[in-house]
Structures are given as structure tokens and as C-alpha cells.
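[1] fold the following.
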Amino acid sequence: MPKLAKPLTDTQIRNAKPKEKTYTLADGGGMYLEISSKGSKIWRMSYRQPNGKTTRLTFGRYPETSLQDAREKCMAARKLRAAGTDPAQAKRIEKRNQAFANANTFETVAREWHATKLSSWQLRTANNILHRLEKDVFPLVGKQPISTIGAPLVLDVLRQIERRGAVDMAKRQAQVISQVFRYAIVTGRAESDPVPSLRTALQPSADGHHAAITPDDLPQFLLALERNEIRMYPTTRIMMRLMMLTFVRTSELIETPWAEIDLERELWVIPWQRMKMGKKKVKPRKVDHHVFMPSQGWRLLRELSTYTGGGLFLFPNQRDHQKPASNGAILSALKRMGYGGKHTGHGFRSLAMGVIKERLGYRHEVVDRQLAHSSGDAYGEAYDRAQFLDERRVMMQKYADFLDNVANSNVK
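    So this is what the prediction gives:
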């Protein structure tokens, strides 16, 4: 009958000293402590395979792996053997699965998905999406295997964005995260997308559009702009007034080079490549946009030329005049005026739509062309180049005159 090993004690293990050759201390059940000639102490277990060969498992180094921890690992291996499973093979499978999971973290999959979309995105769009992932998502779940991320963890990520007041940003990040999960599903690295189940858990937006004042708010807004109690720079005030008069998209105004402006002929046409629909990688809308500037706008541009006319852009960046001003310049000025959360740069477009349709009585499709919205039909492109041009020119002057009348308190 084989001699049973007497279980080891912590005292024995601590007092075990290295010898000239490696030796072992048995603990029973096939487990032993191996002490090398250099003093390292490693937990191991040996067992015989059906073919007669001996297999050795390693449970860790002492004292990082305690006696109790080693015994638990040994017991788990013995249970596998009793169930007919080779512990060494099970360990190799677990290690391979863990390596697969580590190679398919959320960040790894997200960056791979991002790379596949580059050909269909504008550079700015691609950079913005990656920047938001790096700021809001990767620090929280980037290192997690994507297959282990469920709805509660994604909800926590989105709620942290909501807590700083960025409700719309949280919704946009949810859309991006969902796309990453869908990519992981089709590439075999996730089984489901947890985002759709979170729709009712996210905070609702105040409304479905960018914040905008109404025509009834105009008198107070124009008065605040005129008084300039926040002491905006002259160029910033001109920027605000031009946004109101032209209601182009913020980036379309901010990034306008002086080369596009013909002060002598009073002509401003934005090339289709700078327009939102023209920047699409797939089927871009190749229609230049006529910005029918009213006389008030041309006076503002002539004033602006005395400040920035010698440079590249209408509104240059203060630090680098070879770049346009930040898109946040208008939003920052609005916040300082007390309109944070109430009005945005994009809100000037909603405001103009309301005034021109409700107060001036113009048809929706005419205002829509001035907003550079796509018509959605084959005839719309021709209309943009021909039928509505004269009507839009008159409309824009009437709109500017209306704003002047409101500022002068002639219209309530």
C-alpha cells in the first residue's frame, strides 16, 4: 500500500531552504511544492495518463499562490479527472479562449470597425467618432472582451455621458456602440447587441431638434445682441449676425475663405464640395449653393474685411490664421449671452424657417432650397439651379428687413 503524504503546513513551506539540487515536498493528492536550487517555490501536480505518460500541472509560485489556493486548484483538477477530462487539455483550451477574448476587446473591435468605415466617411467625421470613443467609451470598457459586455455595463457608460448634461451625445454614442456590436456579431465575436434594450432607460431629449428660439423671442435676442453686454469682439458679433441673416450651417460660415466672397459683384456661392450633402462619400450632391446675402449682410462683410480681409478665412483661428475659427465659437457666445441650452448655431436655421414661413408667408420648398436641403426627387436639383433663385433672392432681403423692423420695435 503506498505511503500517504502528510499534508504540508505554512511553517514547513516558509522554512524550506534551497539545496544544491531541486527537491520536492509532497502535500498529497498528487500535489507537491518544488523548491529549486535558487530558492523559488512552485506548486505542481503530477498524474499519470492512460497511455502511461506522466503529465505535470503548475498552479503558481509561492507565496503569491498560497497553500490554500494551490489545494483548491488541485481539487479542481482532480474533479476534472474524475469526470473523464484531462486537466492539462482543459487548461490549454481555457488559455486559448482567454487569449481569443483578450484579442477581441471592445477597443480592438471598435478600432477595426472604424477602419472599415473610413472609405465612406469624411476625415472630420472619422476623427470625431474615434475621439469620442477614446474619451467616453474606451476608458470604461475598452479592455473588456466584447463578448462579455452586457446591457448594464453599456448603460453605465451612457449614463456617465448623460450626467455631464450631454444627453444628445449619449444617444449618438449609443448608436456608435450599437454599430460596433453589430460588426462584432457578423465577425463572430459577439452574439447580441445590448443597445436596443436600453432605449427606454436613456434620458429623452428636450425635443427632437437643436435648441432654437422662436420668432416671438426675437425682440429680446436682438436687443441683447445690440447691447453687447458680454463684450463680444466685433468679428464675433458679425459672425452672429451673418448666421442669422444667411442661416447657413455653422461650419459653412466658419470655414468660408475670402476667395469665395465677391464683394464687388455681391456674390457668394459655396462650392458643392463644402456643403453637407456634397461631402458624402457615396452619391454626393454636386450642386453649388447660392447664399443670397441681403444688403445688410454685404455691409457686414465689408466691415469684416477691414478686420480679416487680408487673411485666408472670414473668421480665422486666433492661434493659427491658416485655420478657420472653432465651430464652438458661436455656441460659446450664445452661452455667454444667456442662451445656453436655449439656442444653438443650428437653431438659426429653425428660427429662419419659422419666420419666413409663418410671418412672411413663403412656401416650404423655397425655404428648403435656401437651407440647402436635398429635394429627394429628380427635379429638385434643377429647381435649385433655376426656378427658385430669383424668389430666394427677394425672400432673403425681406427676411433681413423683417429682422431690422423687429430690432426697431416696429414688429411684435
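
[2] can we go C-alpha only for contacts and neighbour counts from here?
    Will do.

[3] tell me the SS of residue 42?
    State at residue 42, reduced to three classes by DSSP: H, G, I helix; E, B strand; the rest coil: strand.

[4] now do it against residue 79, distance only.
    Computed as CA to CA, to the nearest Å, the residue 42 to residue 79 distance reads 22 Å.

[5] neighbour count winner among those two?
    residue 42 (20 against 14; other CA atoms under 10 Å).

[6] what sits closest to that one if chain neighbours are left out?
    Counting by CA to CA, 6 or more residues apart in numbering, residue 61 is the residue found nearest to residue 42 once chain neighbours are left out, at 4.4 Å.

[7] just to be sure, the one you found is in a helix?
    No. Checked against three-state DSSP, residue 61 lies outside a helix; its state is strand.

[8] and for comparison, fold this next one:
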Amino acid sequence: MKLSDLKCKSAKPRNKQYKLFDGGGLYLRVRANGSKLWQMKYRYLNKEKTLSIGQYPLISLAQARQARDDAKRLLMQNPPIDPMAHKAENKRQAIRKVENTFKAVALEWHALNKDRWSDNYAYKIQKGLELNVFPHIGSRPIAEITPPELLNDCLKKIEKRGSLDIAGRTRQICGQVFRYGIQTGKCEWNPAENLRGALKTRKTKHFRTLNIKEVPDFLKALERNEARLFERTRRAVWLSLYTFCRPVEIRKARWEDFDFDEALWTIPAEIMKMRREHIVPLSRQALAVLEEQKKEVEILNTPWVFPSQVRPREPMSDGTVNKAIKRLGFGKDMVAHGFRALARTTIREKLHYDSEAIECQLAHKAAGPLGEAYNRTQFLDVRKIMMQDWSDYLDALA
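    Model (predicted):
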């Protein structure tokens, strides 16, 4: 006789546990302590097995019957599926989903890559995720996130703030997290790839830089110093011109990284954008700037080539050179980072050096399959001559 809700509810415990059968292998096991458990007997590959369905009354009679019917349907498939193994796999998948949230996978990806990034870049990536992504999809299983969810719940909210560049970069970063998720088996697809063209874009703005025809006026202004810049600030501008290094590399230059005998500056990996050591050949003009700077700061007992005017144990602030350019009257046309573009274009067009040597001196990643095969001394002999030619060219313009 089939069970009823009343019979299940009124079943009393006995000295020994017993079973109340409902048919099709389903029964209610009543234990001596009064607890009641739905179970199902079945045969899989000629072996008798028992499937636990759940506690009564948390699992009702109707729900238990539904679970029994679902199990029978699995057994009827060709080939048959073991209901116990199916239940265990579903549990494993559920646990994986809870553990493999977007936030968990993103933090794992970040930890894997941060050693090859600069500290500043690693911080920006993590801060961007914490501010713009984790509050919206961080707790979601990464395998369940869809393109519309990523777009509407996350990226569009950034776009509505007017932060178009940040929205675009966030999509790219999310795409890298999803790719890592695919590689590690935590998800099967990359929803960010399906969002190309789904966000507004702003016309690309390159760092402002001078036209080569304007450089003589800039050099004269720097030489006359009617803006009354500090001498160490002027030298930082000169070194930026002669080496066309990134502003952070100039302001965090340390005396220990310079070899005056070999005329080489070895910038440590932790300062570089691509997290790899970089060699800068120094022209006679660059060495002269450094020698003058050393005379000024050697009594300060500071590791920095260009220490702060107020706190000499710290490097100059990141806006010092840009402020100097403004005070010289060229702020609308030039920023410190623009020295790189100026040198790149001029050395190629006026001095006729190959792009490979220029890009290597700029510490740019080479295009193509050899891009990762980085050699710290690549084109070094050519670059030594090129950097001297560049400084001589600037002096000739002045």
C-alpha cells in the first residue's frame, strides 16, 4: 500500500528502525531516535544500491516521489546513469560554483601575475576590480556569468558615470580573468569576448608632445630658466629629454643603479611597467646632468637621484616634471610622457634608426612570436650610438 502524508507524519519510533514502503523502491526509514529518512533501493549494473533522498518532513512525500522518478529516468537512459554518482557529481559542481566565484578566480589570477607587474599597476588592477566589478558580480559563480549580466550589471554602470576608458579597460581585465578561468577549468567560456563594440568609446588621446619644430623654443626656455625652476627639477627635465624614460623611472632613479664607468643605467624590474629589468645607455650629456645632480644631493645622504625638495629621503613627486613644463609655458602642448613620443618619431624620421632598436630603448614589448623573448642587452651596441646621436641632435636644435 502506498504511503500518505498522514501515515508518514504519524509514524512513531520503535526499539529498532523500520521501513515504510511506497513502491518503486522508495521507502521511509524511521529510526529509533525518531528521525525519518527517504531512501530508494535500485539496481545498477546488476548491483543493488541505496540512494539517500533526504530527511522527512524537509523532503515531503511528493518531493520524494519526484526524486524517485528522476532516478528511474537516469537508470532508463542508454547507457544507464547511476543516480548516486549523478547526485555526488551535482554536489561537487555546486561546491565548485560556490568556491569559484568571479572574485575568487580574479584574486587567484591577480596573485599569479602580480610578480611580473609593477607595484603600481598591480595595485590599480586590484583597486579597479574591488571598486567596479566585485560589488556587482564578485559573488557570482564565474561559470554562470553571461554577457548581458557582465554588460548590464557591471560595465554599463561604469559607462553611465562617464568613465568610458575605465569601462573599456574593465572589460579587458574581466576578459583576462575569464580566460584564466577557462584555462584552469573553472568556466567554459569568456563572456567579455562577446561584448566587443557594446560599449561607448572615446577617441583615443595620445600623450601631448611637441612638434620637432617647437623643440628649439622649449630647449631655450629650459636653458634660460626664466620660470625659476629648482636646478634639480631642470636636471630631471634634461634627463627626461636625453633618455626619454617614463616619468616614474626618472623620479625613482637611484644612484646604485648607475654605472658611470660603463655609462649605463640599469632600471630595476620593480619600477618598469613590464616588470623586467631595462638598460639605458647614457650619452655624454646625460652623464653631465647626473654629475651635476650628484654634486648637489650627495650631502643629503639620499638614495634618490632626484629627491623631494621637502623630504629628501623620498623621491620627487610624480607631477614635478609636468609642473615644470607648464611653468616653462608649454603645458598645453607637452607632458613629461610626451618626450617618449617625441624621441620615437624624431629618431626614426630624422636620425633614421630602425624601429626595433627604438622600441627596445622604449622598453616596449616587441610584436609577433618573439615578443616574449626579451633580452636585456638586445641592440645595446646600436642603442649606445643612437642615444648619443639623439643627445647631439637635441644640442644642435638648441
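
[9] care to give me the TM-score?
    Once superposed, chain against chain, the TM-score is 0.61 (TM-score structural alignment, normalised by the length of structure 2); 363 aligned residues with a CA RMSD of 6.0 Å.

[10] count of neighbours near the residue nearest to residue 42 of structure 1?
    Each residue near residue 61 of structure 1 was counted by other CA under 10 Å, and the total is 16.

[11] didn't it look like it was pressed against residue 41?
    Yes. The criterion here is CA atoms under 8 Å, and residue 61 of structure 1 meets it with residue 41 at 5.9 Å.

[12] for residue 246 of structure 1, give me its contacts.
    Under the criterion of CA atoms under 8 Å, 6 or more residues apart in numbering, the neighbours of residue 246 of structure 1 are 291, 292, 293, 297, 396.

[13] now with 10 Å?
    253, 291-294, 297, 348-349, 352, 370-371, 396, 399-400 (CA atoms under 10 Å, 6 or more residues apart in numbering).

[14] circling back: next, show the common contact partners of residue 61 and residue 41 of structure 1.
    In contact with both residue 61 of structure 1 and residue 41: 33, 34, using CA under 10 Å, 6+ apart.

[15] what's the match for residue 200 of structure 1 in structure 2?
    Under the alignment (TM-score structural alignment), residue 200 of structure 1 maps onto residue 197 of structure 2.

[16] am I right that residue 45 of structure 1 sits in a strand?
    Yes. Assessed with three-state DSSP, residue 45 of structure 1 lies in a strand.

[17] mind giving me the packing neighbours of the helix or strand encompassing residue 155 of structure 1?
    Element membership of residue 155 of structure 1, judged by DSSP states H and E, is helix 151-163. Under the contact criterion of 3 or more CA pairs under 10 Å, 6 or more residues apart in numbering; DSSP states H and E, helix 151-163 of structure 1 touches helix 138-141, helix 167-186.

[18] mean distance, the first one to its aligned residues in structure 2?
    Here helix 138-141 of structure 1 is compared with structure 2 after superposition; its mean distance to the aligned residues, by mean CA distance after the TM-score superposition for structure 1, is 3.9 Å.

[19] quick one: the residues in structure 1 that stretch 143-150 of structure 2 pairs up with.
    Taking TM-score structural alignment, stretch 143-150 of structure 2 hits residues 147-154 over in structure 1.

[20] how about the strands in the stretch 251-400 of structure 1?
    Ranges of strands in the stretch 251-400 of structure 1, per DSSP state E, counting those that start in this stretch, are 261-262, 267-270, 289-290.

[21] make TSV from those and add mean neighbour count and distance to residue 159 of structure 1 to it.
    Output for the strands of the stretch 251-400 of structure 1, formatted as TSV (neighbours: other CA atoms under 10 Å; distance: least, CA to CA, whole Å):
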stretch	mean neighbour count	distance to residue 159 of structure 1
strand 261-262	14	45
strand 267-270	16	40
strand 289-290	20	40
